[in-house]
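Participant: What follows is a predicted structure for the sequence shown.
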Amino acid sequence: MDKILVPIDGSPTSEHAAERAIDVAKKYNSSLTFLLIAKKPEIIGTGSGGTGTIFGSKEYIDELKEEQEKTMKHFIEKLDLEGIQHNQVVLLGEPYEEIIELAEKDNYDLIVMGRRGFSKITRFFLGSVSQRVLSGAPCPVLIIPEKAD
């Protein structure tokens, strides 16, 4: 198991999943890729002057990506990555699609990700990123539940 993809969102659940991924990487001498995905906005808003602003504009997207890179940096600083080869990727798009696409494109051996604590009914109606990744991933997926405190 050479390459492990670790999608994160900055939540305590994704931090817990990252810790488990680190354990696996240490055991198998694997490299880790931490992936943070911001859903690309496609909203048109109206300013006070009545003119529309497309929040999917280049300026807004650049600002959003910069914020996500800061989130990633702060997230990574909390982890004990000593001796582990790792890199960071920040993307914009539909989270489950970007995870599956990157896993396929770069031939990852394992995806380790957290599962949000939605109720079964909410998951049925809304679906979840982890369930969609599990259904479409080209490699095994390890879903880590919320950490019990």
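Facilitator: Arrived safely, thanks for sending.
Participant: Going by C-alpha atoms from here, please, whenever you check contacts or count neighbours.
Facilitator: OK.
Participant: which strands and helices sit next to the helix or strand where E98 lies?
Facilitator: Per DSSP states H and E: E98 is located in helix 95-105. Applying 3 or more CA pairs under 8 Å, 6 or more residues apart in numbering; DSSP states H and E, we find helix 95-105 packed against strand 31-38, helix 129-136.
Participant: Okay, one more to line up with it:
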Amino acid sequence: MVKILVPIDFSPDSKDFVESGLRVLTEVDEINFVYVIPLGMKELEDFVDEDGIEYARKKAEEKMKDFIRDLNARARKITYTIMDGDPASVLIDLANGGEYDALLIGHRGYAYISDFFIGSVTLKLISKVRIPVIVVRKSKKAGEDVFEER
């Protein structure tokens, strides 16, 4: 049974990268989508209370349900997880926890500067995750994807 972890940030390209990656990963039995509410900065602790975190969690859950419903994905089981903290640290811990066979991620999300650069979270995952990391990168040609695996 092949189980993959798929972090998403609800950026405009999230659906495209997931569907592109799953076209190549045809033998996936279980997919766990994960969104990390980015609260990993100590500076935020004084400004974000439990009500704010709970509100963010509910909004993320609504977006996740819509995302999965609109996605063209085939797997025996599709689940999701909403967490909070530093996205890179949370995802590294999840991926290295022994539950997943691979991690599928887009090469950049909302916080990109240029299409040329790999996102900082993606870069940290590539370097610190012990399972295969499949990075889906949107190419310059419309509709063409480039896959990289560590």
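Facilitator: Nice, thanks for sending it over. Here the structure is a predicted model, which means the values were calculated and not measured.
Participant: now what about the TM-score between them?
Facilitator: Here the superposed chains carry a TM-score of 0.77, computed using TM-score structural alignment, normalised by the length of the first structure; 136 aligned residues with a CA RMSD of 2.5 Å.
Participant: nearest to I76 of the first structure, of the helices and strands packed on helix 95-105 of the first structure?
Facilitator: Closest of these to I76 of the first structure is strand 31-38, at 8.4 Å (criterion: CA to CA).
Participant: mean deviation (superposed) between the closest one and the second structure, please.
Facilitator: The superposed strand 31-38 of the first structure is, by mean CA distance after the TM-score superposition for the first structure, a mean 0.7 Å from where its aligned residues fall in the second structure.
Participant: could you say what helices and strands that strand packs with?
Facilitator: Contacts defined by 3+ CA pairs under 8 Å, 6+ apart place strand 31-38 of the first structure against strand 3-8, helix 12-28, helix 58-77, strand 86-92, helix 95-105.
Participant: Turn these into TSV, including mean neighbour count.
Facilitator: Supplementary listing: those in TSV, determined by neighbours: other CA atoms under 10 Å:
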stretch	mean neighbour count
strand 3-8	25
helix 12-28	19
helix 58-77	15
strand 86-92	16
helix 95-105	18
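Participant: what would those look like in TSV with distance to A137 of the first structure?
Facilitator: Shown next, in TSV, are those (distance: least, CA to CA, whole Å):
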stretch	distance to A137 of the first structure
strand 3-8	11
helix 12-28	17
helix 58-77	23
strand 86-92	18
helix 95-105	5
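Participant: for the ones you listed, which one sits closest to K39 of the first structure?
Facilitator: Ranking these by their distance to K39 of the first structure (criterion: CA to CA) puts strand 86-92 first, at 5.6 Å.
Participant: residue range for the closest one in the second structure?
Facilitator: Strand 86-92 of the first structure lines up with residues 78-84 of the second structure when matched by TM-score structural alignment.
Participant: which residues touch the aligned residue in the first structure for L104 of the second structure?
Facilitator: In the first structure, the residue matched to L104 of the second structure (TM-score structural alignment) is V112. Contacts of V112 of the first structure were listed using CA atoms under 8 Å, 6 or more residues apart in numbering, and they are 4-7, 17-18, 20-21, 141-144.
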